[in-house]
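Participant: structure, please.
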Amino acid sequence: MSRRVTQRDIARMTGVSQATVSLVLNNRSGDDVRIAPETRQRVLDAIRTTGYVADPVARRLVSGRNRILGVFTYEPVFPSTAADFYHPFLVGIEQRAEQLGCDLLLFTSSSQVSGAGGAGGGADGGAGGRKIFHADSRIGIADGTILLGRRVDRDDLVRLVGEGHAFVSVGRRDDAGGPVPYVGADYPAAVAALVERAHELGHTRIGYLGSGGPAESHADRLRGFQAAGGTVHLPPHNQQPPHNQQPPHNQLPLHGWLDAIERERLTAVLLEEYADAAALLAAARARGWSVPGDLSMAALGEPSGAGPLDETITRVRIPRREMGWQAVEQLTAAIEGVAVAGAVAGAAGGTVVQRLLPCAIHAGQTLVSRR
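Facilitator: Presented below is the predicted three-dimensional model:
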């Protein structure tokens, strides 16, 4: 096997010092770096001719960076098909990392038993079985980490913020001992736009169906609904249907919702999750209701699984690819210490970037004028 080409070899071939080769490799320029254009080109030609590849360990020793970005997922998201909820996030992360010349490292050896709720509970209702910090944590291998998942462990966030780790959450997160850097979806604006649209269509009794928390994404949806003048919040419940109508267990809350919609004289409802909207649509029609004739509806999110998508349902479209893309951009800027507009004061005197990206509305056919 041929010997690996080194910087010393490149220096000898081009008649320059090894320090000059290093400066060219790291694209260093400026008043303190004086390399003639023809010398720089000679080094670049030698690198291209020999197929030289920089030793990542050596580059880390010089720059303190290895251009590896970690991706930590709180739920299993790989492998992911194009129909999966996480696929667009991953596409955006991969595309931008490739453009920036960064490799991605997926952290998977982190399965731990973590309590749901309490001190170990996740910001989205419990972290399940994964934690970043454990006895064999390898988070330090990467220059920084992207957090991806609906459930994020609160203890992890507190430690990441407190210890000054470079990280970005995909999805808005509440403060954890200080502001959390994130790229999220602007749910309040999207939901408010749907409420306003329903008002324009003549609906005055509009309901919000869902928990409204504690997950930040759910709280944001409910906040947008209330700010725009939404009428009634109907949280999930397990009210039983009539004894002669026994649906599958996972559909029990739907009959309570249908009864409440009738009782509250609602003519339009916004459902926190797409799956609930699809199920309520079927349950309402099974009860003999016309949708959207008797009841208009819209989903405030995307399908969470790889099942069929009903394009007739009006819904909020989350900018998932863009969120992944900008998470990489934001993380690399933080690693390199590049100032970014819109930063807020961090916990340790630095700055933290928090971005909310606009959502689009898929018009569908289930939100129409009141008859």
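
Participant: okay, CA-based contacts and neighbour counts for the rest of this
Facilitator: Noted.

Participant: mind checking what helix or strand follows the longest helix seen in the chain in sequence?
Facilitator: Longest helix in the chain, counting residues (DSSP state H): helix 320-336. Following helix 320-336 in sequence order, the next helix or strand is strand 343-345 (DSSP states H and E).

Participant: so which elements touch that following strand?
Facilitator: Other helices and strands packing on strand 343-345, by 3 or more Cα pairs under 8 Å, 6 or more residues apart in numbering; DSSP states H and E, are strand 351-357.

Participant: now the angle between helix 320-336 and the strand it packs on, please.
Facilitator: 170 degrees (axes from the mean of the first three to the mean of the last three Cα atoms, to 10 degrees).

Participant: show me what whatever helix or strand comes next after strand 351-357 is packed up against.
Facilitator: Tracing the chain C-terminally past strand 351-357 and defining elements by DSSP H and E, one meets strand 360-362 next. If you count contacts as 3+ Cα pairs under 8 Å, 6+ apart, strand 360-362 packs onto strand 314-317.

Participant: which residues touch the closest residue in space to residue 166 that isn't next to it in sequence?
Facilitator: In space, residue 166 comes closest to residue 144 once its chain neighbours are excluded; the distance is 4.7 Å by Cα to Cα, 6 or more residues apart in numbering. Going by Cα atoms under 8 Å, 6 or more residues apart in numbering, residue 144 touches 68, 69, 70, 165, 166, 167, 331, 332, 335.

Participant: and for comparison, fold this next one:
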Amino acid sequence: MSDRLTQRDIARLARVSQTTVSLVLNNRTAASARIPAETRDRVLKVIRETGYVADPLARRLLQQRNQILGVFTYESVFPSASADFYHPFLSGIEESAEELGCDLLLFTSAPVTDGRRLVFHDNNRLRIADGSLLLGRRIPAEELSRLVTEKYPFVSVGRRDDPDGAVVPYVGADYTTATATVTARALQLGHTAVAFVGPGQGAESSADRLRGFHQVAPRGLHLSPVETGGSSDSTPSGTADGVRPINAERAVEELLDELLERKITAVFVEDLADAAALAAATRRRGLAVPGDLSVVALGDASRPVDGDDEYSGFHIPRKEMGRRAVGLLEAVLSGDETDLQQLLACELVDGSTLSKPKGL
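Facilitator: The predicted model follows:
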């Protein structure tokens, strides 16, 4: 890795955001006018003292930019079932883009197939934007590889594995550490029979959570998730073979049966909505949460959740991920490409659904 100073180094030394450093360096009148004089002077002082010099080629390319950042979502972000989950990401992206004086372009022309869309289709308009932000639970490896190969400037909101050894720029959440921390908390409280409910594979976020769980509880039980959305007679979407899955409420009841049969006292659930469904099923049996079964949510809900419980676990720093992703994309466009992969700490939540197991 090069020892060349980066905008991120300047931001750290000046105690400002990387976006602020970029605005000061590039002197964008409309956006930078909002930066207080004291802040601007502090950034310039650090630049003078460190001898920072921006890449000259990047500066020339900067003059040719449209000041448009693309946003591509692999799943729709507007249906009510997902709106609450994606809103903080988009809010952070919008806020940071405004600070930079950039417009956002939401790519919507890509055809949706099986509930998903792909960047590369016959009429893709990626080049309208200077670079793009990618949002989605799973991003096909072949798309990431092509973006890297074609040297298209992009940043993924969420950690992505490197296809073919390529470096994928991303700003993600440190699910591994957060999950390990809350699992350790449960063991400290006296839980010895614990279980993880979630895919644990496929999306990097799922694999990271399971990794964190097994770091602390290597013999912990791993159970596949169940569809818990919709009414009891609804058909959950996303079944590739068209086979109607079992009744969602019955699936949760069967999951609960297995947990109780195995004498599990604390369960760690990837999606808060699934955690809420499991807690509701537990209470319908006349059992207490957390007394009889502690339920820990490893993140936020991807669909609406009923009830006022504050679930123990952690929150995903979604808004800050959106903000930082724009800052990283700006760094990529400016030729300041150190620290292309960033993980942000999750916000731990004590909550009311984790306690000592009954009898301790």
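
Participant: buried ones in the longest helix of structure 1?
Facilitator: 320-332, 334-335 (16 or more other Cα atoms under 10 Å).

Participant: next one: stretch 183-196 of structure 2
Facilitator: For stretch 183-196 of structure 2, the neighbour count (16+ other Cα under 10 Å) marks 183, 184, 185, 186, 187, 191, 192, 193, 194, 195, 196 as buried.

Participant: swap in stretch 251-266 of structure 2?
Facilitator: Quick answer for stretch 251-266 of structure 2 (16+ other Cα under 10 Å): 251, 252, 253, 255, 256, 259, 264, 265, 266.

Participant: repeat that for stretch 71-82 of structure 2.
Facilitator: Of all the residues in stretch 71-82 of structure 2, those buried under the rule 16+ other Cα under 10 Å are 71, 72, 73, 74, 75, 76, 77, 82.

Participant: one more: stretch 116-134 of structure 2?
Facilitator: 116, 117, 118, 119, 126, 129, 130, 131, 132, 133, 134.

Participant: how far does that stretch sit from the chain's center?
Facilitator: The chain centre lies 20 Å from the centre of stretch 116-134 of structure 2; the measure is Cα atoms, centre = their mean, to the nearest Å.

Participant: which bit of structure 1 covers that stretch?
Facilitator: Counting by TM-score structural alignment, stretch 116-134 of structure 2 falls onto residues 129-147 of structure 1.

Participant: what's the end-to-end length of the matching stretch?
Facilitator: 15 Å (Cα to Cα, to the nearest Å).

Participant: what about structure 2, which of the contacts of residue 144 of structure 1 hold up?
Facilitator: Among the contacts of residue 144 of structure 1, the contacts conserved in structure 2 (both residues aligned by TM-score structural alignment, their matches' Cα atoms under 8 Å) are 68, 69, 70, 165, 166, 167, 331, 335.

Participant: need the max-distance pair from those.
Facilitator: 68 and 165 (14.3 Å; Cα to Cα).

Participant: dump the residue contacts of residue 93 of structure 1.
Facilitator: Residue 93 of structure 1 is in contact with 321, 324, 325, 326, 327, 328, counting by Cα under 8 Å, 6+ apart.

Participant: that older thread, CSV for the buried residues of stretch 183-196 of structure 2, including secondary structure and distance to residue 57 of structure 2?
Facilitator: As requested, the buried residues of stretch 183-196 of structure 2 are exported to CSV (DSSP: H, G, I helix; E, B strand; the rest coil; distance: Cα to Cα, whole Å):
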residue, secondary structure, distance to residue 57 of structure 2
183, helix, 48
184, helix, 49
185, helix, 50
186, helix, 53
187, helix, 54
191, coil, 58
192, coil, 58
193, coil, 58
194, strand, 55
195, strand, 53
196, strand, 49
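
Participant: nearest to residue 207 of structure 2 among these?
Facilitator: Of these, the one sitting nearest to residue 207 of structure 2 (Cα to Cα) turns out to be residue 196, at 11.6 Å.

Participant: re earlier: what is the most widely separated pair among the buried residues of helix 320-336 of structure 1?
Facilitator: 320 and 335, at 22.7 Å, using Cα to Cα across the buried residues of helix 320-336 of structure 1.

Participant: do a quick rundown of the strands in the stretch 101-250 of structure 2.
Facilitator: 103-106, 112-113, 116-117, 131-135, 154-157, 170-173, 194-197, 221-223 (DSSP state E, counting those that start in this stretch).

Participant: alright, calling it a day.
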